[in-house]
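Visitor: Give me coordinates for this.
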Amino acid sequence: MGFDLELLLHDVITVAIAFALAFPIGWERGRGRHSVGFRTLPIVAIAACGFALVVDTSSPANAEAQARVLQGVVTGIGFIGGGAIVKQRGNVKGLVTAASIWNAGAIGVAVGLSRLNIAIVLSAVNVLTLWTLAYFNIRGDEDSSED
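Guide: As a prediction, the model looks like this:
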């Protein structure tokens, strides 16, 4: 077990990219009165990226090991997202935030597995969806950022 400065620099840059791609989503989700996203979503992305980096560098040719790690990441992120969902007086709140948390995990995994193109698309589509579709909120909620 040695210290590799070049690998460290690569990993720091990779995790920073995952953070940067999830940050706009977290920023948008963090604007509501009951925000969850400003810090949570980038941390979910970097954690998922970390898991992907570990499995990619320790077992790059072992698809079964990668699948098990990804399954655990997806399950864990689903659990975190489930905590963002609240039912109040017959209304369900937090579904968009929960979906964004799940997407932040996918962004982190994509970056960690060197699929930057997928991560960029996921981030851009998530942010654009949050920004543009808020104007078409069918329920007419006063604060669409609470979804």
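
Visitor: can we go C-alpha only for contacts and neighbour counts from here?
Guide: Will do.

Visitor: Tell me how many other residues surround residue 83.
Guide: 11 (other CA atoms under 10 Å).

Visitor: which ones are touching it?
Guide: By CA atoms under 8 Å, 6 or more residues apart in numbering, the residues touching residue 83 are residue 98.

Visitor: Of all the residues in stretch 107-126, which ones are buried?
Guide: Residues of stretch 107-126 classed as buried: 107-114, 116, 119-120, 122-124, 126 (neighbour count, 16 or more other CA atoms under 10 Å).

Visitor: all strands in this structure, in order from the N-terminus.
Guide: Under the criterion DSSP state E, the chain contains strands at 86-88, 91-93.

Visitor: And this one, please, so the two structures can be compared:
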Amino acid sequence: MDIVIWKELDLLLRLFAGMAAGIVVGWERTNKQRAAGIRTFGLVGLGTAAAATIFSAPDETDAASRVVQGLLTGIGFLGAGMIVLRRGDTTPQGLTTAAAIWVTAALGCAAGLGDHAIVLTATLLALVLLLINHSAERLAGRDAER
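Guide: Got it, this is the predicted structure:
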């Protein structure tokens, strides 16, 4: 009976970790008034964690590898939907949100496979990158007119 309870708690932790990572990234995107926010990113993290968890047993590494490959390839289509080039603009909009969606999918996969150190560390690093404002990019040589 105790083994069943621990398995259920482990499952909940994996799913929650994926969703929480997505919520953290989505919170930042929501604060910057982007189209995709807390709910979208939370669902991406939860969904990829759930899919990766299905094949997370030690004897299913090949299946887990294929699931992760498929998820990270497929999520690119969701991210591509975030990228737009408006009439009159010279640069596309939504690239950072698209990249954040892809990173969130990777975070969800790591959570689903039970690698909580990667989830925590990569979520914090993603948040740091997202919090860097455009003034840092201008210091690196990017034009201010965008």
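
Visitor: Just the TM-score for the two chains, thanks.
Guide: The TM-score (TM-score structural alignment, normalised by the length of the second structure) is 0.82; 137 aligned residues with a CA RMSD of 2.0 Å.

Visitor: ok, the residue nearest the centre of the second structure - contacts?
Guide: Nearest to the mean C-alpha position of the second structure, by CA atoms, centre = their mean, lies residue 104 at 0.3 Å. Applying CA under 8 Å, 6+ apart, one finds that residue 104 of the second structure lies in contact with 21, 22, 25, 41, 44, 45.

Visitor: And the furthest pair within those?
Guide: Greatest spacing in these, by CA to CA: 25 and 44 (10.7 Å).

Visitor: Determine the longest helix present in the first structure.
Guide: When the first structure is parsed with DSSP state H, its longest helix is helix 5-29.

Visitor: Which neighbouring elements make contact with it?
Guide: helix 37-58, helix 95-112, helix 116-133 (3 or more CA pairs under 8 Å, 6 or more residues apart in numbering; DSSP states H and E).

Visitor: Let me have the ones you listed in CSV, extended by distance to residue 8 of the first structure.
Guide: What follows is those, written out as CSV (distance: least, CA to CA, whole Å):
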stretch, distance to residue 8 of the first structure
helix 37-58, 11
helix 95-112, 13
helix 116-133, 18
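
Visitor: Identify whichever of these lies nearest to residue 67 of the first structure.
Guide: Of all these, helix 37-58 comes closest under CA to CA, at 9.4 Å.

Visitor: gap between the closest residue to residue 41 of the first structure other than its chain neighbours and residue 19 of the first structure?
Guide: What sits nearest to residue 41 of the first structure in space, not counting adjacent residues and going by CA to CA, 6 or more residues apart in numbering, is residue 26, at 5.1 Å. As for residue 26 of the first structure, its distance to residue 19 of the first structure is 10 Å (criterion: CA to CA, to the nearest Å).

Visitor: Overlap in contacts, these two.
Guide: What both residue 26 of the first structure and residue 19 touch, as defined by CA under 8 Å, 6+ apart, is the set residue 42.

Visitor: I figured residue 94 of the first structure was touching residue 85, is that so?
Guide: Yes. Between residue 94 of the first structure and residue 85 there is a contact at 4.4 Å, judged by CA atoms under 8 Å.
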